[in-house]
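[1] Dropping a prediction and its sequence here:
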Amino acid sequence: MDLLSAILRDLRLESVVLSFADLHAPWGFDKSKVNGAPFHIVTEGRALLKMEGKDAVELLAGDLLVLPGGAAHTLVSEPDAERVPFYDLLRSNGIDPDWVSDRSGRRFDRWRAGGDGSRTRMVNGVFGFPSPRPNHVIAALPDVILIRGRLREGPAWLDGILGQIIEEAAREEPGFQAIIERFADIIFINAVRTSIAEDPTGGTNWLRGLRDPQIARVLTLVHQEPGRRWTVAGLAKEAGLSRSMLASRFRAITGTTVMDYVNARRMELAETLLSSSHKPLAEIAVEVGYNSEISFGRAFRRWAGKPPGQHRREGRRANGYG
């Protein structure tokens, strides 16, 4: 498996398609910041995206918008359109938005809003992640990923998936929601891949390292063997670089140090093991590269703000296991 596929799989994406919107101008809604990555796909008509400190962006049919960090944003039919909170719109359509936090109660809803003007249709959803902590994959992505659809000579994959989503939603045959959610997984993965390929900002983050063969080698090794007793010198040897060259090049490309990345990978794996397995803490400690449960506990507390045992208990209660 390639590195990006493995990393995205470890992210444990939980795609939740919230709704299909049928909007008639004038309309507008505000979405507050969320712990997840909201996305919108315009299937008909147009919309304006407004975010604090940024210029408004026009979205047309076929366009995909993803906000990886869950940033607050506004969508309107025109600049001066009246806006209401998104959840209020759902409630006015008889939809209870509280189900969103209940993984066992996923639903699929349609809703309407606006006046009697031009029509816009949208898919509105959120990519959810089980951990409330910022993930290093998400943190490395830009605030906004905008992929133009076929109308603007965009990628064929987006046009194809959009057509499948619309067809499944229209038919509502048994299993249609599960199929749409899997399509949403593909949308997220492609959005991340497109963001890496384009990298318009030229900023520093570890995803850029995937395009550098030697840095990618280091990232792959750390991801595959997080519990190995890695050192900068050892990783430099694996990459065919000097210790100083690796250290400076890694920081220049990713914006972090080699060992900070190693530690982040270990802690995120530890968090996954704590929430998804019954392994003893001592066994987890060894698996993520620590000599003892005590040293692991100290490192995890620094990273998560709480000891691993407490983190596991709170996670189990949150998921309904006592």
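    Nice, thanks for sending it over.
[2] make it CA atoms for all contacts and neighbour counts henceforth
    Fine.
[3] max-length helix in this protein?
    helix 176-198 (DSSP state H).
[4] Which neighbouring elements make contact with that helix?
    strand 14-24, strand 145-147, helix 156-171 (3 or more CA pairs under 8 Å, 6 or more residues apart in numbering; DSSP states H and E).
[5] got the buried residues for that helix?
    Neighbour-count burial for helix 176-198 flags 176-177, 180-192, 195-196 (criterion: 16 or more other CA atoms under 10 Å).
[6] what angle separates it from helix 156-171?
    Helix 176-198 and helix 156-171 are oriented at 160 degrees to each other (axes from the mean of the first three to the mean of the last three CA atoms, to 10 degrees).
[7] And the strands in the stretch 1-150 of the chain, which stretches?
    For the stretch 1-150 of the chain, the strands defined by DSSP state E, counting those that start in this stretch cover 14-24, 28-31, 37-44, 46-50, 57-60, 64-66, 73-76, 84-85, 109-114, 119-128, 145-147.
[8] Tell me the helices and strands packed up against the last one.
    Other helices and strands packing on strand 145-147, by 3+ CA pairs under 8 Å, 6+ apart, are strand 64-66, helix 176-198.
[9] Can you get me a residue count around residue 52?
    Residues within reach of residue 52, counting by other CA atoms under 10 Å, total 10.
[10] can you check the one 5 residues further on too?
    The number of residues packed near residue 57 is 13, by other CA under 10 Å.
[11] That one touches residue 50, doesn't it?
    Yes: between residue 57 and residue 50 there is a contact at 6.8 Å, judged by CA atoms under 8 Å.
[12] so how far is residue 21 from residue 95?
    From residue 95 across to residue 21, the span is 12 Å (CA to CA, to the nearest Å).
[13] swap that for residue 117, please
    Per CA to CA, residue 117 is found 15 Å from residue 21.
[14] let's bring in a second model and compare:
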Amino acid sequence: MLALSAERLMDAISKLIRMARPEGAVDVRCLLAGGHVLDNPPSRPRRVPFHLLLSGHCMAEVPGRTLELRPGDVLMLPRGCGHRLRVAADGPPSPFVRHVGSIATERSEDEPVIDLFCGHYTYQPGAGELLFGGLPAIVHASLGVGEGSPLHLLGELMRAEATLDGPGAGALLASLCEALLALALRGATTNPVPPWTAVTDPGLRAVVDVVASEPGKRWTISGLARVAGVSRATLVRHFSAATGMGVAEFLTRTRMTIAADLLTGTDRGLDDIAAAVGYRSASAFGKAFREATGSTPANLRRAAERR
């Protein structure tokens, strides 16, 4: 079996995240006391809301589920569904003052019981749609805030920038939000079905890595099963159970993500791009791309040129 390290898997995931070109932003930091209820309407297209809880407890009510959020939890909703957050605290909500600067902050008059960052990611058509469209509707990662947590330093940096509210704070927080995205995608193991980015099985990690690294190879499910060191049936069963996505769908989504990046970021011809992602002709590639994205390669390229 071809077993690859977690570091190599992260390289593959980082590659696909960079292609999606997500842009993160903090909308508001909530420092609240008392039992506040925070209603969040559905997001507009290509806007993914997220919440990072650094202290306190909340209950997140999303369609069909209620999730408990503890310090160090990240909640991301790739479909942008409307949702509600309830601050788990005794007593009525304490009045708060909203400060609007580089970073908006809502702070209660009483001692806050929660420290919550609410923000969003936006992405462009093409690679971004394919990446976020391949994630579960709910991504919930529990990373903790102790010294051994990757959020220990990141959370303190976010707090510091939001508190200082100085020149460049918005840009610095945007970069920290992008780091948070990578942490959430690889650590979302509290989901009933985690995203493919969080697979822990070495054989499945090897499949993810090799498809992202060699999209132009004529992959078959049997060939990928050999990479994983298991039978074809076992790979199909395990991959679907671990990610909620079929092997063939993952293969196509990864190839189309890479193709979309080439279409919008280079001037390479369709024949060249088709070959780079494993298709024998531009027509076969165009059909697969249209089925995966709802757009033709030419239309995506023209749209990117107008932006």
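    Happy to help now that I have it. Everything numeric here is computed off the predicted structure, so don't read it as measured data.
[15] Give me the TM-score for this pair.
    For this chain pair, the superposition-based TM-score is 0.76 by TM-score structural alignment, normalised by the length of structure 2; 290 aligned residues with a CA RMSD of 3.6 Å.
[16] Pick the most deeply packed of the helices and strands packed on helix 176-198 of structure 1.
    Neighbour counts (mean count of other CA atoms under 10 Å) averaged over each of these peak at strand 14-24, with a mean of 21.
[17] Give me the mean deviation of that one from structure 2.
    Its aligned residues in structure 2 lie a mean 3.1 Å from strand 14-24 of structure 1 after superposition (mean CA distance after the TM-score superposition for structure 1).
[18] tell me the angle of that strand relative to strand 46-50?
    Between strand 14-24 of structure 1 and strand 46-50, the angle comes out at 120 degrees (the same axes, to 10 degrees).
[19] got a list of what the residue sitting furthest away from the middle of structure 2 touches?
    For structure 2, the largest distance from the centre (CA atoms, centre = their mean) belongs to residue 91, which lies 35.0 Å off. Residues in contact with residue 91 of structure 2, defined by CA atoms under 8 Å, 6 or more residues apart in numbering, are 34-35.
[20] Report the separation between it and residue 97 of structure 2.
    Counting by CA to CA - residue 91 of structure 2 and residue 97 of structure 2 are separated by 18 Å.
[21] try residue 280 of structure 2
    The spacing between residue 280 of structure 2 and residue 97 of structure 2, counted by CA to CA, is 61 Å.
[22] and if you look at residue 25 of structure 2?
    In terms of CA to CA, residue 25 of structure 2 sits 21 Å off from residue 97 of structure 2.
[23] Structure 1: matching residues for stretch 178-186 of structure 2?
    With TM-score structural alignment applied, stretch 178-186 of structure 2 matches the range 185-193 in structure 1.
[24] what comes into contact with the matching stretch?
    Here stretch 185-193 of structure 1 has contacts from 8, 13-15, 66, 127, 141, 145, 147, 158, 161, using CA under 8 Å, 6+ apart.
[25] now for the residues you listed, which pair is the farthest apart?
    The largest separation in the contacts of stretch 185-193 of structure 1, counting by CA to CA, is between 141 and 161 at 22.3 Å.
[26] and the strand or helix carrying residue 224 of structure 2, which residues are buried?
    Of the helices and strands defined by DSSP states H and E, residue 224 of structure 2 is found in helix 221-228. Neighbour counts over helix 221-228 of structure 2 (16+ other CA under 10 Å) mark 221, 224-228 as buried.
[27] Break down the stretch 201-322 of structure 1 into its helices, ranges please.
    In the stretch 201-322 of structure 1, the helices defined using DSSP state H, counting those that start in this stretch lie at 213-224, 232-239, 243-254, 258-276, 281-287, 293-304, 308-318.
[28] Just put the ones you listed in JSON lines and tack on distance to residue 40 of structure 1.
    Below are these laid out as JSON lines (distance: least, CA to CA, whole Å):
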{"stretch": "helix 213-224", "distance to residue 40 of structure 1": "31"}
{"stretch": "helix 232-239", "distance to residue 40 of structure 1": "40"}
{"stretch": "helix 243-254", "distance to residue 40 of structure 1": "29"}
{"stretch": "helix 258-276", "distance to residue 40 of structure 1": "28"}
{"stretch": "helix 281-287", "distance to residue 40 of structure 1": "39"}
{"stretch": "helix 293-304", "distance to residue 40 of structure 1": "32"}
{"stretch": "helix 308-318", "distance to residue 40 of structure 1": "28"}
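[29] Ok, which of the ones you listed comes nearest residue 3 of structure 1?
    The nearest among these, by CA to CA, is helix 213-224 at 5.9 Å.
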